[in-house]
Every structure is written in structure tokens, then in C-alpha cells.
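In: What follows is a predicted structure for the sequence shown.
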Amino acid sequence: MFVFSLKYVAPLEEVDALLPDHVAWLKAQHEAGHFIAWGRKVPREGGLIMAHAPTREMAEELAASDPFVKGGAAEVEVIEFSPSFVAPGLEGLQG
């Protein structure tokens, strides 16, 4: 499992201009089975995406394809983790 931690590096006006493409990308990756959750950081300085990918290389490629990243509005850190505990109902998150 991976977490993509996005940090905005451009003014929010530039982020907002890319938002429709970013949301379409999120939905497409969810439909492809890659993304299971996402949302804004509070305060609004970036966002987080929980992702499934078979390899780190694929996760990094997915993260780099984000319109925010491609458009220069955000930087992304790809964090890999292996859950050792999950709440009931989330057992599918364990590797």
C-alpha cells in the first residue's frame, strides 16, 4: 500500500485551475482499482491519496501522472507502508 503526500508549490489559484483534471484523474484511478481514499490536508496545503500498486515503480508513475504534479502546482512524496493492523472491515488493506 502507498500514500501519496502532495504539497502545493504554487498559489491556490493555479491549483484550482487544475482541480477539474485532478478530480477526473482521481476518479479514473479509483475505477482502475488503484485509489481507495483521498482528500485535502487541513490547512489546505496539499492532499493525501491512499493507493494500491503492485510495485513502487508503478506507484511512483501513478503519482507523477497527477495533473497537479504534471502542471507544476504540487510536489508528491510516495510513502510505502505495510499495515500490521487494520480496523474490522478493512482487512483487504493488509498485504
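Out: Ah, there it is.
In: alpha carbons only for contacts and neighbour counts from here, please
Out: Noted.
In: Let's verify Leu19: helix, strand, or coil?
Out: Assigned with DSSP: H, G, I helix; E, B strand; the rest coil, Leu19 falls in the helix class.
In: Equivalent analysis for the one 3 residues further on, please.
Out: With three-state DSSP as the basis, the three-state label of His22 is helix.
In: and the residue nearest to it when sequence neighbours are not counted, how many residues sit next to it?
Out: Spatially, and ignoring its direct neighbours in sequence, His22 is nearest to Pro67 (5.3 Å; C-alpha to C-alpha, 6 or more residues apart in numbering). If you count neighbours by other C-alpha atoms under 10 Å, Pro67 ends up with 21.
In: And Pro67, how far from Ala24?
Out: Noted for Pro67: a distance of 9 Å to Ala24, by C-alpha to C-alpha, to the nearest Å.
In: next up, a second structure to put side by side with the first:
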Amino acid sequence: MFVLELTYTAPLDAVDAVLGAHVAWLDEQYARGVFLASGRKNPRDGGVILAVAEDRARIEEITAGDPFVTAGVCAYRVTEFVATKTAPELARYQEPAG
């Protein structure tokens, strides 16, 4: 499982100019089963996405296609973790401890 932290690297008006394309891209990733949750940080200086994929390379490939990235308005920090405990709704993503 991955935590994707977005940090805006441009003023909010530049971010907002690409927001529609970013939301459409998010919708695609939800439809593919990659993204589990997402939203803005507070204060609004970026966002956070909870994601699943076969490996880090795949996540990096996916994030490189984010319109925010291609427009140069955000940078990603990718943190991989082993979900050994989850809410019942996320149980299928649990991994054994160890």
C-alpha cells in the first residue's frame, strides 16, 4: 500500500487551472482500483492519496501521468507501507506482519 503526498510547487491559480484534468485522472485511477481515498491537505498546499499497486515502480508510473505533474504544479512524495491492520472495509489489502 502507498501514501502519496502531493505538494504544490506553483501558486493556487496555476493548480486550479489544471484541477479539472487532475480530477478526471483521479476518477480513472479509482475506476482501475488503484486509489482508495484522496483529498486536499488543510491548509491547501497539496493533497494525500491512499493507493494500492503491485509495486513502487507502477505507482511512480501512475503519478508521472497526473496532469498536476505534467503541468509542473506539484511534486509527489511516495511512501510504501505494509498494511498489517485495517478497517473491515479494507481487509482485502492487509498483509502479514513480518
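Out: Okay, I see it. Source: prediction; values computed, not measured.
In: Can you calculate the TM-score here?
Out: Once superposed, the chains reach a TM-score of 0.94 (TM-score structural alignment, normalised by the length of structure 1), with 95 aligned residues with a C-alpha RMSD of 0.9 Å.
In: how about the helices of structure 1, start to end?
Out: Using DSSP state H, the helices of structure 1 run over 12-31, 56-64, 67-70.
In: Go through these and pick out the most buried.
Out: Mean neighbours per residue, mean count of other C-alpha atoms under 10 Å, is largest over the helices of structure 1 for helix 67-70, with a mean of 20.
In: What is the equivalent residue in structure 2 for Ala24 of structure 1?
Out: When structure 2 is aligned by TM-score structural alignment, Ala24 of structure 1 is paired with Ala24.
In: Can you tell me the number of residues neighbouring the closest residue to Phe35 of structure 2 other than its chain neighbours?
Out: Once flanking residues are discounted, Phe35 of structure 2 sits nearest to Ala51: 4.4 Å by C-alpha to C-alpha, 6+ apart. Counted with other C-alpha under 10 Å, residues neighbouring Ala51 of structure 2 total 19.
In: mind checking how far Ala51 of structure 2 is from Leu26 of structure 2?
Out: 11 Å.
In: Report the set of residues contacting both of these two.
Out: Shared contacts of Ala51 of structure 2 and Leu26, defined by C-alpha atoms under 8 Å, 6 or more residues apart in numbering, are found at Phe35.
In: quick revisit: might you report the residue contacts of the residue nearest to Phe35 of structure 2?
Out: 1-4, 34-37.
In: make it 10 Å
Out: By C-alpha atoms under 10 Å, 6 or more residues apart in numbering, the contact set of Ala51 of structure 2 is 1-4, 29-30, 33-38, 59, 80.
In: isn't the match of Ala24 of structure 1 right up against Gly65?
Out: No. At 11.8 Å, Ala24 of structure 2 does not count as touching Gly65 under the criterion of C-alpha atoms under 10 Å.
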